[in-house]
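> compute the structure for the input listed below.
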Amino acid sequence: MAFEANFDGLVGPTHHYGGHSFGNVASTGNAGQAANPRAAALQGLAKMKALADLGYRQGVLPPQQRPAVWELRKLGFAGSDETVIASAARNAPQLLASVYSASSMWTANAGTVSPSADTGDARVHFTVANLQNKFHRAIEHEQTARTLRAIFRDDARFAVHDALPMHPAFGDEGAANHTRFAKRYDEPGVAFFVYGRQHWGGQTEPQKYPARQTLEASQAVARLHGLSDAHVVYAQQNPAVIDAGVFHNDVIAVGNLDVLFCHEQAFLDRHATYRALDASLGGLRVVEVPLSEVSVADAVKSYLFNSQLLDRGDGSMRLVVPEECRNHAAVWRWLQAHVQPGAAISELLVFDLKQSMQNGGGPACLRLRVALTDAEAAAVVPGVWMNERLFAMLGTWVEKHYRDRLAEADLADPQLPREVQTALDELTALLGLGSIYPFQLN
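As a prediction, the model looks like this:
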């Protein structure tokens, strides 16, 4: 037997609104506001626990060590950690905010995952995303690889590949631009890669915001995972929606098993995309939201499609959406009319994820999907699986270590890095991960 597990990113203690992500309108629009790291982490934990209570296998991925002082040293800042931080605060505050970013919470960008049913060597493959388009995210990949190897440490069952070369030709944003379709989780499926541009090829590209995922990166991941060409589909994202703020495909489309839920304008050639997926899978159910009912702007503001499709076991799906969907009349009207018994999407779950949403990440951003067999799940480090005990321990841990207010000015506080290291040292013990952070390895 096999199933889909979700590994959610635990929001880190330096969660703040730095506005680092050009092209993500929520991120840039809320820049400079004070954040609440404690509330952010508790909101994420509440979602994890609720889905675990429904019977879904739910894992936790820990945050990264921040600030990444070692990156500041590479850029010419010298002295003790306190001196480096103070100097950056005076001379390059935006740079300091970047190395404090808690963006690893959005684990849909941690990497791309292919289950053992699809890969050439029958192992679960991960390729860590390089995230080279944004500095604050490009510094994540080394820690992401360490974390994944600590959790999925059985080399006989799991393979974790390092990030692709740090070059614009291989811009890779991970599972945010990848969906795996299948009739069953334990049967060979179809890997669906969505790209924003082709580095060598001269296709139409967005004009306002960058296309972060390249076709060349997607092709490289497929090769690394040993995927069959007959079970891979590539499609270009509509450049117009990237310019409207759809910085990843998971802001405009989501899929699970044989269901694709998307906006009419998600893909450059939607009919060709649907036909290719249907032919490769042997039957695809498309739930398409027309432009006449929900605008792209409302889709971006509400994060209607940055949602989770969860298998109910009866042929239909649960849809997990953020509370913001209630606040957009057209979006809520569409959901009320179309999510109902007997439909492909038959149930709606709404969660308050305001702290993440204000930084540009919804339910889908917060999770990395990993299809596992029972034997593979048993090989995962057991401490990361959500249950009553872990939920209680992590809640207590957050209340103990997280601030309830963090503004950019607070990033100059020399006490904050010490607070983070104390918290992460306890967390790795709670999760049973061993030493994975730079301060633990030095």
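> please count neighbours and contacts with C-alpha atoms only from this point.
Fine.
> list the contacts of the most centrally placed residue in the chain.
Nearest residue to the geometric centre of the chain (Cα atoms, centre = their mean): residue 108, 1.8 Å. With contact set as Cα atoms under 8 Å, 6 or more residues apart in numbering, residue 108 has these partners: 174, 175, 176, 364, 365, 366, 367, 368, 369.
> now residue 129
Residues in contact with residue 129 (Cα under 8 Å, 6+ apart) are 109, 110, 111, 112, 141, 163, 164, 172, 173, 174.
> quick check: it vs residue 177, distance?
Summarising the geometry, the distance separating residue 129 from residue 177, computed by Cα to Cα, to the nearest Å, is 11 Å.
> ditto for residue 140
If you measure residue 140 against residue 177 using Cα to Cα, the figure is 18 Å.
> higher neighbour count, those two?
Neighbours around residue 140 and residue 177, counted as other Cα atoms under 10 Å, are more numerous at residue 177. The numbers are 28 against 25.
> the more buried one contacts residue 196, correct?
No - with contacts counted by Cα atoms under 8 Å, residue 177 stays clear of residue 196, the gap being 9.1 Å.
> the structure of the following sequence is requested for comparison with the preceding one:
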Amino acid sequence: MSDLQLNISELPGPTFMYSGLSKDNVASVQNKHLVANPLKFAQLSLQRMRLLLDEGVPQVIFPPHRRPDMQALEVCGFTGDMSHMISSADKFSNGYLESLLAASSVWTANAATVTPSADSEDGKVHITTANLNSHYHRSIEASQTHAKLARLFSDDKFFCLHQALPGHSRFSDEGAANHMRFHVEAENRGLNVFVYSNDPDNPEFVQGRQTLWASKAICQLHALPDSKVLLQKQSKEAISRGIFHNDIISMNSHDLLVFHQQAYEDHESLIEKLMAQGICCVEIKAEEFSLEHALKTYFFNSEFISGKDGGLVLVMSKSCQHDAKVQVQLDRIQTAYSKEIKTMYVDLDDSLRNGGGPACLRLRVQLNQEQFSAIPSQFLLTQNKLEALQEVVTRFYRESLSYEDVLTEIFQRNLQPVYTKLEQILGWNHN
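Okay, here's the model as predicted:
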């Protein structure tokens, strides 16, 4: 059976703001308290989803996580109705309520790590929900994300869903943003590369987004043979300059890796092993393309998909479209790669201001046809769903949103009904 790639994305929520909650995310910090436009971001996200649908990419769209997170409030002793809880949380501590309102679950590359059945010893697709332990506003996403994944991958004949790893700094896990899979036709199993930022066994251990312990644990949970796993350390230089995930300093398809020269510590061994498997590896030199330029353009956060004609398509942010340095590197990649790469550009400026490009907005799931048939059809994206989502977003999302707006009674009163409408359209309102 031929395999396909299912993309899992999420519609941006109506509380999307620029709260500057991730201190290691340059864009997030620089744009803190900028007035947000949730309507525009949602509309542009729908355009991207439509483009992928037109290219034949099957998609599941999660409804946005309900915000504020009432469970997180109750756990910390807040009581009363939503309005009272919001008012109390606002007074509790600077940034606390903003964390509970964050729409950061839209970046589904951090939702989980997924490995296909061909790679595991038990022949199942394995999924581990990410604990996102490095930042509070993201750590509260795990429970809602896991519940959605459990409904999506409910058939245990094909799927094995694992709970998030322990919520401790030594097991900090940020999902598929730090995982790459490579596969050539001559091999049954793929080669899985797990990129980590910190090693808890190192005496100088400082919490990072992805730890070696987390990556090792996922390999064990997913029943991956040691011979088909590579553990690669991200470079200190990249981390110190604001590269907080692997997917903003490298990108890959099944047989192609494009990476920045300063992405990894001692990357020679990694590249040698990949090339020995027939993987095309393209190194982008720092003297031609700095880490700062990588963050400015989010070039490495572009998204590879298989187009409707079966060819490789690279979906990039429009910030790359007229960038001379990007175009030079695209020419180099095309020269090195044996097949034609088609390019497409999408407007994701609102997401980029919070540090997320095209690849951040999707979780890749490789399935064979039988496994795909086990996905409940109610969750699959259709043109009709896109039109219905467009109508709700246009009617209820705000063109301008600041923290002060969220504190108003009218905003709070209209918030939960919007979530309900979106859940109904996307098929998530009933079991």
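> superposing both, give me the TM-score.
The pair, once superposed, lands on a TM-score of 0.94 when counted by TM-score structural alignment, normalised by the length of the second structure; 430 aligned residues with a Cα RMSD of 2.2 Å.
> show me where the stretch 251-400 of the first structure has its helices.
For the stretch 251-400 of the first structure, the helices identified by DSSP state H, counting those that start in this stretch occupy 270-281, 296-302, 329-338, 354-357, 374-379, 388-401, in order along the chain.
> whereabouts in the second structure does the second one align?
Correspondence between helix 296-302 of the first structure and the second structure is established over residues 291-297, with TM-score structural alignment as the criterion.
> residues near residue 347 of the second structure, how many?
Here the count is done by other Cα under 10 Å, and residue 347 of the second structure has 18 residues near it.
> for the closest residue to it other than its chain neighbours, what are its contacts?
In space, and not counting its chain neighbours, residue 347 of the second structure is closest to residue 318: 5.3 Å by Cα to Cα, 6 or more residues apart in numbering. By Cα under 8 Å, 6+ apart, the contact set of residue 318 of the second structure is 345, 346, 347, 348.
> and residue 56 of the first structure, what's its match in the second structure?
When the two structures are superposed using TM-score structural alignment, residue 56 of the first structure falls opposite residue 57 in the second structure.
> secondary structure class for its match?
coil (DSSP: H, G, I helix; E, B strand; the rest coil).
> am I right that it is in contact with residue 306?
Yes - contact status for residue 57 of the second structure versus residue 306: in contact at 7.4 Å, counting by Cα under 8 Å.
> list the contacts of the closest residue to residue 19 of the second structure other than its chain neighbours.
Setting aside the residues directly before and after it, residue 19 of the second structure is nearest to residue 32 in space (Cα to Cα, 6+ apart), at 5.1 Å. Contact analysis of residue 32 of the second structure by Cα under 8 Å, 6+ apart lists 18, 19, 20.
> trace residue 32 of the second structure over to the first structure, please.
Structural alignment places residue 32 of the second structure opposite residue 31 in the first structure (criterion: TM-score structural alignment).
> kindly report the same for residue 280 of the second structure.
Using TM-score structural alignment, residue 280 of the second structure pairs with residue 285 in the first structure.
> ok, that match - how many residues close by?
So residue 285 of the first structure, with other Cα under 10 Å, has 15 neighbours.
> and if you look at residue 307 of the second structure?
The burial count assigned to residue 307 of the second structure is 18, neighbours taken as other Cα under 10 Å.
> unless I'm mixing things up, residue 257 of the first structure is touching residue 184, no?
Yes - in this structure, residue 257 of the first structure is within contact of residue 184 by Cα under 8 Å, at 6.6 Å.
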